[in-house]
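1. can't give you the sequence, but here's the structure:
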């Protein structure tokens, strides 16, 4: 569970709600169903037009990555590969078959199973690199979809503003209708700005950060599997894989190894 995303959303919406409630009119003047229909319905319609139906229905799963995201810790992954190297050095590559069955990460397990199955280090690296490329492509597609919704929401907010202004100007002879037109004009802009700047843009940024984290861990795994296939020693594997860590994390890893 990503607490930072939840805290950010609660803080963002909370501050907006508190500032509204501190005003004299309360919350109800900021609730307008036609404005919500224009912004939320319009952004959803634009997403259906921009992307295939299957991708749109997968948006929920994409957004969940901002909240539920778990990857093997790089330091733990390095320790795993050191242990695998010790097994290979002692009992041979085929001894990894039992160890691979206990690996929870599918990406790492496929690489180990391919090695045990007789594929060369180069072949396994190529296979995993191809899979990583498709993972990155899916991540970029999800981010692009959220970015598209973030761009569409303010645009439809502007459309709603224009609709409200037309309604207001068309009802100048009837003062009772001016308020409704003005509310639609202003609230659609507000709704569009909130959807874009509190939800879509930050979530797209979080997806990009998550993709970068996953890419780093996957590249570490690819390098680790390749080193196992090449028969590298546990020490050599640690020295090469630790380069994926930040300098501060490398120092911590070195102390633990010592």
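-> Cool, the structure landed. These numbers were taken from a predicted model, which means no experiment stands behind them.

2. Could you use CA atoms for every contact and neighbour count after this?
-> Will do.

3. Quick check: buried residues in stretch 162-176?
-> 162, 163, 164, 165, 167, 168, 171 (16 or more other Cα atoms under 10 Å).

4. Tell me which entries of those residues lie within helices.
-> Mapping the buried residues of stretch 162-176 onto helices (DSSP state H) picks out 162, 163, 164, 165, 167, 168.

5. Save the residues you listed as JSON lines, and put in distance to residue 141 too.
-> Converted to JSON lines, these look like this (distance: Cα to Cα, whole Å):
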{"residue": "162", "distance to residue 141": "32"}
{"residue": "163", "distance to residue 141": "32"}
{"residue": "164", "distance to residue 141": "34"}
{"residue": "165", "distance to residue 141": "36"}
{"residue": "167", "distance to residue 141": "38"}
{"residue": "168", "distance to residue 141": "40"}
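
6. another structure for you, compare them:
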């Protein structure tokens, strides 16, 4: 669990509610089921319309990364690549064939298979670079789904406010209800802006940050495998891989 994400959300929500109380407002007015359904449902519908199915589904799956950060295992992979380099230096590339079955990461496993099959560094880099590009394209588009939600949410909130005001206008004959009705109508706007700036946009930015880190690890893997294919000195390769970790 990413404690910083949870703590940040709690701080943001508590700050808004505390401000409402200090202003002398009733905190219960911030809880409106109709406003929530309008904003959340409208925003969800908008991003579904704009996104291809695969991108939308991937975006929903990736959202958990904001709360449970995936393990990158960069140090473990760097150490693994260094060990393979030492083994290949001593016994030859084919000695790495027995290591393929022990690798769980699909990208790393594919790269090792390419290496064992006798491909040179350029061929390995070409194949894996295509994989990285495809991987990044889908996931960056998916991260932008949350960014798009942050753009739609405030506008949907205004729609909710207008709908609420329309309901207020139907009760003009009862002036005592107008003030409370208008306040309730603007809760939808609060929801729209709050969802955009406390949830959707932060999630989008955190996902982009994680994707950059994962892309960095994949680049390290490509460089490591290419170095082994070129017969680079294991000590030199280790120093190069350590640069990725810092």
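-> All right, it came through fine. Predicted, not measured: the structure shown is a model, and the values here were computed from it.

7. What does the TM-score come to for these two?
-> Once superposed, the chains reach a TM-score of 0.90 (TM-score structural alignment, normalised by the length of the second structure), with 245 aligned residues with a Cα RMSD of 2.1 Å.

8. does residue 232 of the first structure count as helix, strand or coil?
-> Secondary structure assignment for residue 232 of the first structure (DSSP: H, G, I helix; E, B strand; the rest coil): coil.

9. Now do it against residue 112 of the first structure, distance only.
-> Distance, residue 232 of the first structure to residue 112 of the first structure, using Cα to Cα, to the nearest Å: 15 Å.

10. Which one's more surrounded, those two?
-> The neighbour comparison of residue 232 of the first structure against residue 112 (other Cα atoms under 10 Å) goes to residue 112, with 29 against 18.

11. Please name the residues that touch that one.
-> By Cα atoms under 8 Å, 6 or more residues apart in numbering, residue 112 of the first structure lies in contact with 96, 97, 100, 225.

12. Report the separation between it and residue 72 of the first structure.
-> Going from residue 112 of the first structure to residue 72 of the first structure by Cα to Cα gives 16 Å.

13. Equivalent analysis for residue 98 of the first structure, please.
-> Counting by Cα to Cα, the separation of residue 98 of the first structure from residue 72 of the first structure is 19 Å.

14. Which of the two has more residues huddled nearby?
-> A direct count of neighbours by other Cα under 10 Å for residue 98 of the first structure and residue 72 places residue 72 higher, at 15 against 11.

15. Now which residue in the second structure aligns to the more buried one?
-> For residue 72 of the first structure, the aligned position in the second structure is occupied by residue 73, per TM-score structural alignment.

16. As a check, name the ranges of all helices in the second structure.
-> Under the criterion DSSP H, the second structure contains helices at 3-22, 33-50, 53-62, 74-91, 106-116, 121-169, 178-194, 201-230, 234-245.

17. Okay, buried residues for the third one please.
-> The neighbour-count criterion (16+ other Cα under 10 Å) identifies 55, 56, 58, 59, 62 as the buried residues of helix 53-62 of the second structure.

18. my guess is residue 114 of the first structure meets residue 124, correct?
-> Yes: the pair residue 114 of the first structure and residue 124 passes the contact test of Cα atoms under 8 Å, sitting 6.4 Å apart.

19. Comparing these two, which residue is more hemmed in?
-> A side-by-side neighbour count of residue 114 of the first structure and residue 124, using other Cα under 10 Å, places residue 124 first with 22 against 19.

20. Not counting residues beside it along the chain, what's closest to residue 224 of the first structure?
-> residue 81 (6.3 Å; Cα to Cα, 6 or more residues apart in numbering).

21. What separation is there between that neighbour and residue 88 of the first structure?
-> Distance of residue 81 of the first structure to residue 88 of the first structure, computed by Cα to Cα: 10 Å.

22. Need the residues touching each of these two.
-> Common contacts of residue 81 of the first structure and residue 88, defined by Cα under 8 Å, 6+ apart, comprise residue 228.

23. out of the helices of the second structure, which comes closest to residue 68 of the second structure?
-> Distance to residue 68 of the second structure, taken as Cα to Cα, is lowest for helix 3-22 among these, at 8.9 Å.

24. So which of the contacts of residue 112 of the first structure wins on neighbours?
-> Top of those by neighbour count (other Cα under 10 Å): residue 225, with 28 neighbours.

25. Contact partners for that residue?
-> 81, 108, 111, 112, 115, 121, 124, 125.

26. pretty sure the first one contacts residue 237?
-> Right, residue 81 of the first structure. Yes: assessed by Cα under 8 Å, residue 81 of the first structure is found in contact with residue 237 at 7.3 Å.

27. Identify the contacts common to those two.
-> Joint contacts of residue 81 of the first structure and residue 237 (Cα under 8 Å, 6+ apart) are 224, 228.

28. so who does the residue nearest the centre of the first structure touch?
-> The C-alpha lying nearest the average C-alpha coordinate of the first structure belongs to residue 207 (Cα atoms, centre = their mean; 2.3 Å). By Cα under 8 Å, 6+ apart, the contact set of residue 207 of the first structure is 63, 65, 66, 139, 142, 143.

29. Restricted to buried residues, select these in PyMOL.
-> A single PyMOL command is used to select the members of these judged buried by 16+ other Cα under 10 Å:
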select buried, resi 63+65+66+139+142+143
